[in-house]
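A.B. asks: Quick one: sequence and predicted model below, then my questions.
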Amino acid sequence: MKFSHIGVFLCLLLAKPAFAGKVDLPVKDEPYAVPVSVKYALSPKWKDVRFKKVVADGDNSIFILTDAGLFRDFPGEIISKDLRYASLADKCPVDICVQEGTGYLYYLYPDRFLTNKHAGAICGLLPENKYSHMAVNSKDDVLLIGERAGVVYNRNTKVRELGLPPDGLVRVYVSDDRFWYLSATGIYWLDRDKWVKIHSGKNLTAMAFNGDKIAVGTTDGYYVIDRSGKIVESHNNKLPVPLINVMLAVDGNYWFATDQGAFVKQPGGFDYYASKRWLDQDKIIDMAADSDGNLYFLTPSGLNKVQFEQETLAEKAAFLQDNLRKYHLRYGFSSASRLVDPDDPATLRLDDDDNDGLWTSFYLGSQAFRYAVTKEEKAKEYVWESFEAFERLLTIHPIEGFSARTFERTGYIAGDTIPWRPAPDKNWWWKGTTSTDEFVGYLFVTSVIDQFVAQTPEEKKRVADYFDAIMTHIIANDYYFIDHDGKPTLWGRWNPEYVNSFATTQFDRRLNSTLTITGLQLAYKLTGKEIYKSEAFRMMEEHGYLDNMKIPMGNIRFTPGFQHQGITMGEDWNHSDDEMAFLTYWVLYHYAFDDTLKREYAKMIRDHWEIEKPERNALWNLLAYGTSGDIDLESTLWYLQGFPKDRRRYVVKNSHRKDLEFLPKDASTNFREQTTTQLIPKRERPLNRHNNNEFIIDGGRGTHQQLTGDEFLLPYWMARYLDVIR
């Protein structure tokens, strides 16, 4: 793929959202370019080698100058010493470069320069240790620069001796057959045997040639001059990292390498490549680009590539689906993984999680929507496979209608042990303290199985019986989840006394009312039992649950002074509440008692969606579109296309970036914790589930932890079902 195609994708990633309005649907799922990280392996015997410079020749072979000789790339993303030419294998070049135009590799040794092209006929003998830098133009002119002097050769013949500019060399360049000399204070070009100064500056570090323009990097940003030295684009230090080590112009875009990663200038801003997601370390000492537009970043310890590949959303979904099935299923639960040994990918382990049911609802939901779209029997099979885990949460213990958080074989519990209890089957333990988060998962999986998968009377009854048991337990216990100790769990509470104890400025009041009415509606539609309908209207009319549900999101704000069992609430925003609300909205709307309520629900969903738009979450957009009819289409595609197939939870940092506009952290003025005015791409942020703030820009759990990918699969298959993409 040529680099010219990449800009379309990168521009899309950085484009500002086009919010709700008339859109043309469906969008055709066409291939788009996506950046992929490749880290080259280095043989352990070379672990102490020091890297200096990287070049890509005309055949897209990669060569690295080191203190141990010349290294190059080999199949399998391996770098090792270049032993192809026995006459050169034991020699250490002082410098290497590629010839302008041909891409031929040239070597500079202490006593000669040469190339293996032209049948090896070019070889110029030199005074030993006099020259340390070289450049070659398309006319076969070879420029050599040393500490005190320079020289130009044509093939093997010395053409002329050169003096040097008075200020020391930073780097030598060749562009349009002309040689250029960069110092910390000036830019020169070679006019026959004289260096002509065209530009004076301060703290200059790098140059990049782009047609008739030259971008000039400094220790504090960059600016652009024309070839006469006149400034044509003013100084810009609003960069991710202003201190620039190396620059390149690739297909008209400026790339920058720094001590804190690399970035590329796009029409809408900068794409930033840093952290273990992209680099073995952030300090970049050199970079190169091949003819396909792939970038190579050389650090003191390794070689890293960012290559651009074409893929469709369907291809990404197939990859993530296959990966999840192979590596992330635990008893039917969709489970994030960790490496017991962070350095060994074969030590992958699946551990229990407090929210196994909730996380699995994303995977099960994706397969339900997949079945609705494709009618593939495998998708249906996968739904019932995971539903068995939900059913077992009800039966692994003796408490009628109470759903455990999760279960595990005796002796293999990974999490905290206090909430765990032995099951009647001595081979198993189960975990209590079940919360509203888990209840939301039960709501969602029940509804989508009922809507899209359960077809026979037996299947319908199976789903109805499951949810009927849960709701019977809740009603029988005064709208609480009652644990093994006979007491309500910490968060499994829908009782009016609890719900209405929250101020109208706290989202818990709106959310818990919504969960209650949604559960009663769903249970009524599944079973036809009148108690569920009468209870729903009693809650709405006598206890104000409908009014609570309609509390405007703009009314939710910093609310001090509220504690629940010693836990301070109301003073920050819990983004898992957004997750719970939007999953519930699908069920609330589609199982409404009547059309009047449906219209009320659509208004409250739209109200919440409006305040969520800056987070550009595809799932919230699609859940809104499938209920209230609202969608930010551009952000939906931006999310889906930008979701990385590599789901390792890299530790990343963005708070140092100078290109971002930050918002105040004060909870009273920025209650939803939006750190920046605009959201940066997902591949630049810590990779989190849907219950986290999309504006978290620093953090992560490390390369030893990996998400399942259902964070993508559910919105993808919803988009297919809703005919947003095709």
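C.D. replies: Thanks, I have it.

A.B. asks: okay, CA-based contacts and neighbour counts for the rest of this
C.D. replies: Will do.

A.B. asks: how about the helices in the stretch 401-550 of the chain?
C.D. replies: Counting by DSSP state H, counting those that start in this stretch, the segments of the stretch 401-550 of the chain that form helices are 436-448, 457-476, 496-499, 507-527, 530-542, 545-549.

A.B. asks: and here's the other structure:
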Amino acid sequence: MNRNNKVFLSFVLGAAMLFSACSRAVISYDSFSSRDDFARALYHPNIQTEKMLFTQYVQSGLTTHEQREFDEQPIQTMVREPGGHEFRATPRGLNICAPKASQNQHITFHLRILRGIAHTFHVISRSFFGFDGFGSLIESTQSCNLIDGAKGLPHENLTSIALCNNSGEVVIGSTKGVVLLSSGKFYYFAGRGLLSDNYVVNIFCRPSGTMLVKTKTGYSKIARVSLTLEEKEKYFSMQRERFRFGGIINSLRNGIRSPGDNDGLWTSLVVAADSFQYATTHDKQARMRARESIRALMFLERVTDTPGYFARTAFREDDIVAYNWKQKKGDWNYSETHPGWIWKGDTSVDELVGHLFAYTVYYDLVADKFEKRAIRNVVGRIADRMLTHNINIVDHRGKITTWGLGNPNNTSTDTRAFFGKGPISLGTLSAVKIMAHITERDDMRAMYRQLIEEYGMALGTLNAKISIPPFINHSDDQLMFLSYYNLIRLERDSHLKNLYLLGLDRYWQMERAERNPLWNFIYCALSGNMCDIETGLLTLREFPLDLIIWGMKNSHRSDITLQFFRDRRGSLQSNEVLPYSDRAVGRWNSNPYVLDSNGDSSVELDPVMWLLPYWLGKYYNLF
């Protein structure tokens, strides 16, 4: 054995001894926080989104001629790119092999022994410690490299493969959908929104990049559309009009208007989105839309016949809706002062936060003096009713609604309020702050100080997010960030503002991994800190154009790890948020870690969850 081989063998044996010693020790890892996380951003990155093209995927069926043409294509499980590398679809993953000429290299006997030793350590380290360094060492010396779930492949049981000749991309069929290898990343396509079923029999890629897919039960064509964010905004703005009914926003069920529990909240978010757009661009159409929807919100307060109490939703009795409201669960009522109108009660804190969020954004950015007076009157009536009933939301019968607790005394006597003091503190303080801002009333200013000085609610905002894995309610996240926005924006006391920002920073750090553009942009606008603008933009890019809620399964994927706990509804959750293009469509109050959805494609959502963060980010010049 020559000197070089001896040195190499000594190095490997030394590394093995070191690994063995470490495996018997208690290994601790120090975590370091970058100062960039706390540094103030003195400028906003100049992200020219109008010049950034990105790909959206749109599904359509194949014509009879295309089906016949596709059926003539052979099923391939191996393809070779022009440089000689082979891509092989196997039941264990994607095998990528070096060109044929390099596969015939002679390997000496002692190197084969060292590879065997490394393989032994790989089995031990992978089994007990999840350490894959020895496996990578082995693969770097082999002619073929198996890409599996641990290396990012969404599903390992592959059935077919094809090259996209013009782009160098590889499209792969599997028993659970389609995988695209593009720009070094894997993209996953599955579910009824894209495929007739997920078992791919054959796949073909046209020069344009369009993917033709044959499954066990049918054919699909997945085409690519290149858009800028500005073009996507125009598309969603056009689609939004299908969900507007006299200014009120409803989802659609089978294409028919479907009034729901939180229509007042969705309408409020539309008001805010249009207000930010008007303040940014001075677009008169945006102002007209915002005006129509703010009037619809004010009508939700009038239709209840109870000053200061507003409905969840409302519609005319002769309107065509997707269900028989008389058989629908909920607090349904006829309006006495507006004959022919039906409204739904049992209003929650979510609705209160949404209405006040919309009123104050519109009041500050859009309203003329006459509209300000009208908003001041409505908010004044809401304030009067809440003051009369100790900050609780009380319905037209004089009962506190199911989710209407706001009385600070409840945090000392009521179990639910006691453990929810953080969210109650933030929501209540924000509501009273907004009422004081719009009405300019001394009694509301006094109530705000009382909540802080006598009930300690400012301190309560430091722990607005309570994270107990099986019981996390992601609906609270939307409520909290909307509350933080105006509480911090309107606060003039620098000490209180600093306290609120401390709570916001804690909350956002807990939510950061979700890549939520609304959370990120609100945090950035209020704090001036580094706020992951790029990941927020990535989510806006990934968000699908099709907002129909299709059934989607991801729990089988090979590239995910599961959380130990299921969510509060018993659903499986991943440790990392999947790309938003891979998940079932949902609003920001849904759980982004849930893997599977039972959507039946009957419900279609309005696009305000995309439009609001887009225009808020534009207003604050974040991109």
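C.D. replies: Cool, the structure landed. All figures in this text were calculated on a predicted structure; none of them were measured in a lab.

A.B. asks: hmm, back to that, quick check: which of the helices of the stretch 401-550 of structure 1 is nearest to Glu571 of structure 1?
C.D. replies: Set against Glu571 of structure 1 and scored by C-alpha to C-alpha, the helices of the stretch 401-550 of structure 1 come closest in helix 507-527, at 11.2 Å.

A.B. asks: mean deviation (superposed) between the closest one and structure 2, please.
C.D. replies: Its aligned residues in structure 2 lie a mean 1.7 Å from helix 507-527 of structure 1 after superposition (mean C-alpha distance after the TM-score superposition for structure 1).

A.B. asks: what packs against that helix?
C.D. replies: Applying 3 or more C-alpha pairs under 8 Å, 6 or more residues apart in numbering; DSSP states H and E, one finds that helix 507-527 of structure 1 contacts helix 436-448, helix 457-476, helix 496-499, helix 530-542, helix 545-549, helix 576-590.

A.B. asks: Quick one: those as TSV, columns for mean neighbour count and distance to Ile198 of structure 1 too.
C.D. replies: As requested, these are exported to TSV (neighbours: other C-alpha atoms under 10 Å; distance: least, C-alpha to C-alpha, whole Å):
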stretch	mean neighbour count	distance to Ile198 of structure 1
helix 436-448	24	65
helix 457-476	18	78
helix 496-499	16	73
helix 530-542	16	78
helix 545-549	21	68
helix 576-590	22	58
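
A.B. asks: picking that back up, now tabulate the helices of the stretch 401-550 of structure 1 in CSV and tack on distance to Tyr639 of structure 1.
C.D. replies: Formatted as CSV, the helices of the stretch 401-550 of structure 1 follow (distance: least, C-alpha to C-alpha, whole Å):
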stretch, distance to Tyr639 of structure 1
helix 436-448, 22
helix 457-476, 32
helix 496-499, 34
helix 507-527, 26
helix 530-542, 36
helix 545-549, 28
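
A.B. asks: between those, which one is nearest to Thr677 of structure 1?
C.D. replies: Thr677 of structure 1 lies closest to helix 507-527 among those, at 23.5 Å (C-alpha to C-alpha).

A.B. asks: returning to what we had before: do you know which of the helices and strands packed on helix 507-527 of structure 1 lies nearest Pro398 of structure 1?
C.D. replies: Of all these, helix 457-476 sits nearest to Pro398 of structure 1, with 12.7 Å by C-alpha to C-alpha.

A.B. asks: who's in contact with that closest one?
C.D. replies: For helix 457-476 of structure 1, contacts defined as C-alpha atoms under 8 Å, 6 or more residues apart in numbering pick out 391, 400-403, 442-443, 446, 449-450, 454, 480-481, 519-520, 523, 526-527.
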